[in-house]
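Undergrad: only geometry, no sequence info:
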């Protein structure tokens, strides 16, 4: 097993995130963009991750997690999302404030404390943004989904997830009255109906909101 390393864990988590809500694999250049690092640094780390058996990669090809890499990535994702949920429920954080705090805490809390948080929260399946929290065995429970931009007018679905990438967008989506669990009917890429109300969504929401597919 590869030794603990925050840098390694951040790479694996970024690869996992990229493929979690769509089917394309990530390229080294895209991974560099996700992490805000120089492509040369990412290329070198990908080689190291491949040597450790955590990723699969061929020159000029995409990067994918090996079974061992996926297991480790899910463990870190579990930590991050449980911490986010804990901060919202127990400390009054809003959903646009928790990401950076969780990034700091996920590498420092013990497994014992993480288990205690999970138990206290009632073993939550999803974090405040609607992202699935893997259980201790790495099992993920997620419904079939569709990105808002890809949903046809007339599609009715429950909001499954709102991306936490942009805190400003999160606040704008919330201010518009759209959140995880809200049922909406798509009117257009930037407009949905909730009940009798027509809601104009902020710029960027079409690529940041996922609905149930059925």
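TA: Yes, it's here. Bear in mind that the values here come from a model prediction, so they are computed numbers and not experimental data. Numbers count the residues shown, from 1 in each chain.
Undergrad: can we go C-alpha only for contacts and neighbour counts from here?
TA: Noted.
Undergrad: in this protein, which helix has the most residues?
TA: Ranked by residue count, the top helix of the chain under DSSP state H comes out as helix 67-91.
Undergrad: and the strands in this structure?
TA: Under the criterion DSSP state E, strands of the chain are mapped to 55-57, 63-65, 145-147, 156-162, 183-188, 191-194, 197-200, 209-212.
Undergrad: give the contact list for residue 68.
TA: For residue 68, the contact set (C-alpha atoms under 8 Å, 6 or more residues apart in numbering) comprises 53-54.
Undergrad: cutoff 10 Å now
TA: By C-alpha atoms under 10 Å, 6 or more residues apart in numbering, the residues touching residue 68 are 1-2, 52-55.
Undergrad: top of those residues by neighbour count?
TA: The most neighbours of any of those, using other C-alpha atoms under 10 Å, belong to residue 54, which has 24 neighbours.
Undergrad: that one is in contact with residue 70, isn't it?
TA: Yes. Applying C-alpha atoms under 10 Å, one finds residue 54 in contact with residue 70, separated by 7.6 Å.
Undergrad: what about the helices in the chain?
TA: Taking DSSP H as the criterion, the chain carries its helices at 6-20, 28-35, 39-51, 67-91, 98-105, 111-120, 167-175.
Undergrad: how many other residues sit next to residue 89?
TA: By other C-alpha under 10 Å, neighbour count at residue 89 equals 13.
Undergrad: repeat that for residue 16.
TA: Other residues within reach of residue 16 by the criterion other C-alpha under 10 Å amount to 20.
Undergrad: and the nearest residue to it once chain neighbours are set aside, how far is that from residue 19?
TA: If you skip the residues right next to it in sequence, residue 16 has residue 73 as its closest partner in space, 6.5 Å away by C-alpha to C-alpha, 6 or more residues apart in numbering. Computed with C-alpha to C-alpha, to the nearest Å, the distance linking residue 73 and residue 19 is 12 Å.
Undergrad: try this one side by side with the last:
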């Protein structure tokens, strides 16, 4: 089945997988359209096509989720995408804000043998440069307990685990303020007025972050 899928179909499966994972529910037509920067009418047409191929289940007004076969294909695409990101950052010296679009192209490589060898070459990384977990060869994903920085508590030592927003502008903002995966921080103050927080970094520096920034950073207790 997967060899008969177009890149566009694969992108839809990955988008539905991602949205279902993030929201823990079916992916709506509007959410899919926003995720893929396309029109809702185009999403409706593709949903019918994928449903006919038994790769998704769709209920009107309730959205879509993946069948077992659809999920298997989507997880394989996610695995390839994240392994390529690791390769680009670790071996070709790309910055973490430069790799997403390149990995979007490389994720459609068909050869599973190549991907297995790539994973072995990279020494079986568990997470990509943005902190997202990499599914193993069997499609299993090992999740760690994280929470959004916006929900974190004062005076607890946290480590940045991953980021929700992979956009170039957001990642460049984090770079500018020396915030990266593995950065240790403690919340020292929260402001009710705008829900911003002040954090103290391991270096001893203090930094005030907006509600929007905090809602896009996942942390784990150190």
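TA: It's in. Nothing here was measured: the structure is a model prediction, and the numbers come from that model.
Undergrad: the longest helix of the first structure to helix 111-120, inter-axis angle?
TA: Here helix 67-91 of the first structure runs at an angle of 60 degrees relative to helix 111-120 (axes from the mean of the first three to the mean of the last three C-alpha atoms, to 10 degrees).
Undergrad: tell me the angle of helix 67-91 of the first structure relative to helix 6-20?
TA: Using the same axes, to 10 degrees: helix 67-91 of the first structure against helix 6-20 is 90 degrees.
Undergrad: which part of the second structure lines up with helix 67-91 of the first structure?
TA: The counterpart of helix 67-91 of the first structure in the second structure, using TM-score structural alignment, spans residues 68-92.
Undergrad: how much does that stretch stray from the first structure?
TA: Using mean C-alpha distance after the TM-score superposition for the first structure, stretch 68-92 of the second structure ends up 0.6 Å from its aligned counterpart in the first structure, as a mean over the superposed pairs.
Undergrad: can you list the buried residues in that stretch?
TA: By neighbour count, and taking 16 or more other C-alpha atoms under 10 Å as the criterion, the buried residues in stretch 68-92 of the second structure are 70-89.
Undergrad: please tell me how far residue 85 of the second structure sits from residue 95 of the second structure.
TA: Separation of residue 85 of the second structure from residue 95 of the second structure (C-alpha to C-alpha) stands at 10 Å.
Undergrad: my guess is residue 27 of the second structure contacts residue 64. True?
TA: Yes. Taking C-alpha under 10 Å as the contact criterion, residue 27 of the second structure and residue 64 are neighbours in contact, 5.1 Å apart.
Undergrad: identify the contacts common to the two.
TA: 16-17, 19-20, 58.
Undergrad: relative to residue 195 of the first structure, which of the contacts of residue 68 of the first structure is nearest.
TA: Closest to residue 195 of the first structure out of these is residue 55 (45.6 Å), distances taken as C-alpha to C-alpha.
Undergrad: quick check: closest non-adjacent residue to the aligned partner of the closest one in the second structure.
TA: Residue correspondence to the second structure (TM-score structural alignment): residue 55 of the first structure is matched to residue 56. Spatially, and ignoring its direct neighbours in sequence, residue 56 of the second structure is nearest to residue 66 (4.2 Å; C-alpha to C-alpha, 6+ apart).
Undergrad: contacts only, for the one you found.
TA: 13-14, 16-17, 20, 26-27, 50-51, 54-58, 72-74.
Undergrad: do you know how far the closest residue to residue 52 of the first structure other than its chain neighbours is from residue 48 of the first structure?
TA: Closest residue in space to residue 52 of the first structure, ignoring its immediate chain neighbours: residue 2 at 6.3 Å, by C-alpha to C-alpha, 6+ apart. Relative to residue 48 of the first structure, residue 2 of the first structure is positioned 11 Å away (C-alpha to C-alpha).
Undergrad: mutual contacts of these two, please.
TA: Residues within reach of residue 2 of the first structure and of residue 48 at once, by C-alpha under 10 Å, 6+ apart, are 8, 54.
Undergrad: got a list of what residue 73 of the first structure touches?
TA: Contact criterion C-alpha under 10 Å, 6+ apart gives 8-17, 54, 65, 67, 79, 138 as the residues in contact with residue 73 of the first structure.
Undergrad: great, nothing more from me.
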